[in-house]
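Q: pasting the sequence and the predicted model now:
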Amino acid sequence: MGRIGNIINRKGKQDAKRGAIFTKHARAIAVAAKEGGGDPEYNAALKTAIDKAKADNMPNDNISRAVAKGAGAGAGEDYFKNTYEGYGPGGVAVIVETLTDNKNRTAGNMRYYFDKNGGNLGTTGCVGFMFDRKGQILIAAEGISEDQLMDDALEAGADDIITEEDGFEVVTTPEDFNMVKDALVEKGYEFVSADVKLVPQTTTVLSEEGQVKSMEKLIDLLEDDDDVQNVFHNWEQA
């Protein structure tokens, strides 16, 4: 199974955790609204947060409440953005982006998750240089013409289109991501995922079964934590 198929499967598993996923989205929406105002037309970060929530089928009422909570003057909790970098089992590079109202709790949890699964937290910058921030739109192969997608994506302003065994990856600059995404939506394309991500320059393969299980457990623990917004790594899954 290719990378896009793996993501589809992972999203299916996350359906059972929908309440926790909505909590993460609500937090991201509220922070974006607080920082840049409650109108997504003039707040790109809020538009992206709302689009991600809708992709996970978060109800519009929940989204509206999160926007109102963030846009209200001084309303709600104060959340802080923190990024943690470290190594998983076998030297896999891992970056974790968090939004938390308690830095000490989050830092303790991050250290625990890494230590318990054959990894360790590093210092800021220890693996960050191994990733590039890019817009990444993944599209499943079924019913898609490669030539047509390439024409549409490049016309919309994409930097590159990478063909994989089970789909396509459209790559953009972070600045052009929303423009390209909106243009492809207008053309009728549906996405497996669409986000600005940290994309690894090189990948690491784990050959030992124990390391694979530990890496899977580490990712699960990180993604299940309400304070964690994004997990990026360079593990090449078979």
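A: Arrived safely, thanks for sending. Numbering: from 1, shown residues only.
Q: every contact and neighbour count from this point should use C-alpha atoms.
A: Will do.
Q: buried ones in the longest strand anywhere in the chain?
A: Secondary structure of the chain per DSSP state E: the longest strand is strand 131-140. Across strand 131-140, burial judged by 16 or more other C-alpha atoms under 10 Å covers 131, 134-140.
Q: now swap in stretch 174-190 and tell me
A: 176-178, 180-181, 183-184.
Q: and it, how far out from the chain middle?
A: 17 Å (C-alpha atoms, centre = their mean, to the nearest Å).
Q: residues in contact with that stretch?
A: Stretch 174-190 is contacted from outside by 44, 48, 133-137, 139, 152-153, 156-158, 172, 194-196, using C-alpha atoms under 8 Å, 6 or more residues apart in numbering.
Q: 6 Å - rerun?
A: With contact meaning C-alpha atoms under 6 Å, 6 or more residues apart in numbering, stretch 174-190 is reached by 134-135, 156-157.
Q: same question, stretch 64-78
A: Contacting residues not belonging to stretch 64-78 are listed as 26, 29-31, 33-34, 37-38, 101 [C-alpha under 6 Å, 6+ apart].
Q: ok, 8 Å please
A: Stretch 64-78 is contacted from outside by 26-27, 29-34, 37-38, 101, using C-alpha under 8 Å, 6+ apart.
Q: pasting the second one now:
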Amino acid sequence: MAGHSKWANIKHRKGAQDKKRAKQFTRAIKEITVAVKEGGGPDPETNPSLRNAVQNAKGVNMPKDTIERAIKKASGADADNYETVTFEGYGPNGIAIFVECTTDNTNRTVASVRSIFSKNAGSLGTNGSLEFLFDKKGVFTLEKESIEKDLDELELELIEGGASKFEKEDEFLTVYTEFTDFGLMSSKLEELELEPKNSEVQRIPINTVELPVDDAIKILNLVEKFEDDDDVQNVYHNLEITDDLIEEMEKQED
């Protein structure tokens, strides 16, 4: 898992380009829509899934009126009907890739995901074939500047809320919980009046595979192709994100 949160936070920081912002907004609106329809209605106070989706939408700087419109539309008769589908496969050098999608057209999504795998020296596997390579974890990203108390003191309080691991970067504190403690941590953060930049259940690789930088870049470029697809919500993989790889990718993005 080394480097995954750091790389995610670097991408988060650099994700202000119009294309990436539009994708983030689309993803957030889908999350809101699913939360309203499946999580228990349009009131964030009584719908924890929606409360979390709204939090994540704020985390990508979605305007308040856009969030409110998304909730209103999701509550109406003309709301989009989405379903969640997942795909598992391998990229070059045997790197495992898990793709989560939210779609209104499963046939289109299947064709698109299969095409991305096949055009990039990968292969689509059967569902369930990669489950043993990943653990579901709650992941909460806090901006350090929003934290007023001592970090060591805060960590002790968060352990009471189910925190099992912390990762500190320059601007962010990433908190991990067991999947079953996601709701407990959400409640703890509310109690402490801390609003995370992002909070979600992620698939964390149990073991990672380190590749030479040139080969690893091909994997991250493949991951980006998936992330650029409108139906894709999240992509997980077991590539080791090394400091050398981060340095090289930052050079390419500058």
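A: Done, it's in. Keep in mind that what you see is a predicted model, and the values were worked out from it rather than measured.
Q: TM-score for this pair?
A: Once the chains are overlaid, their TM-score stands at 0.86 when taken by TM-score structural alignment, normalised by the length of the first structure; 235 aligned residues with a C-alpha RMSD of 2.5 Å.
Q: could I get the buried residues of strand 131-140 of the first structure in JSON lines, plus columns for distance to residue 200 of the first structure?
A: What follows is these, written out as JSON lines (distance: C-alpha to C-alpha, whole Å):
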{"residue": "131", "distance to residue 200 of the first structure": "4"}
{"residue": "134", "distance to residue 200 of the first structure": "10"}
{"residue": "135", "distance to residue 200 of the first structure": "13"}
{"residue": "136", "distance to residue 200 of the first structure": "12"}
{"residue": "137", "distance to residue 200 of the first structure": "15"}
{"residue": "138", "distance to residue 200 of the first structure": "16"}
{"residue": "139", "distance to residue 200 of the first structure": "19"}
{"residue": "140", "distance to residue 200 of the first structure": "21"}
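Q: from those residues, pick the one nearest residue 210 of the first structure.
A: Distance to residue 210 of the first structure across the buried residues of strand 131-140 of the first structure (C-alpha to C-alpha) is lowest for residue 131, with 25.7 Å.
Q: what residue in the second structure is paired with the closest one?
A: Residue pairing (TM-score structural alignment): residue 131 of the first structure is matched to residue 134 of the second structure.
Q: so what's that match up against?
A: Residue 134 of the second structure touches 203-206, counting by C-alpha under 8 Å, 6+ apart.
Q: which of the residues you listed count as buried?
A: By 16+ other C-alpha under 10 Å, those give 203-205 as buried.
Q: returning to what we had before: got the contact list for the closest residue to the match of residue 131 of the first structure other than its chain neighbours?
A: Ranked by C-alpha to C-alpha, 6 or more residues apart in numbering and with sequence neighbours excluded, the top spatial neighbour of residue 134 of the second structure is residue 205, at 4.4 Å. By C-alpha under 8 Å, 6+ apart, the residues touching residue 205 of the second structure are 1, 133-135, 236-238.
Q: now swap in residue 45 of the second structure and tell me
A: residue 51.
Q: repeat that for residue 88 of the second structure.
A: Counted by C-alpha under 8 Å, 6+ apart, residue 88 of the second structure has contacts 96-99, 124-130.
Q: go through these and flag which are in strands.
A: Filtering those for strands - DSSP E - leaves 96-99, 124.
Q: what would these look like in TSV with neighbour count and distance to residue 249 of the second structure?
A: Output for those, formatted as TSV (neighbours: other C-alpha atoms under 10 Å; distance: C-alpha to C-alpha, whole Å):
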residue	neighbour count	distance to residue 249 of the second structure
96	25	20
97	25	19
98	24	21
99	19	22
124	19	26
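Q: what segments of the stretch 151-254 of the second structure are strands?
A: Assigned by DSSP state E, counting those that start in this stretch, the stretch 151-254 of the second structure shows strands spanning 163-168, 172-178, 198-205, 232-237.
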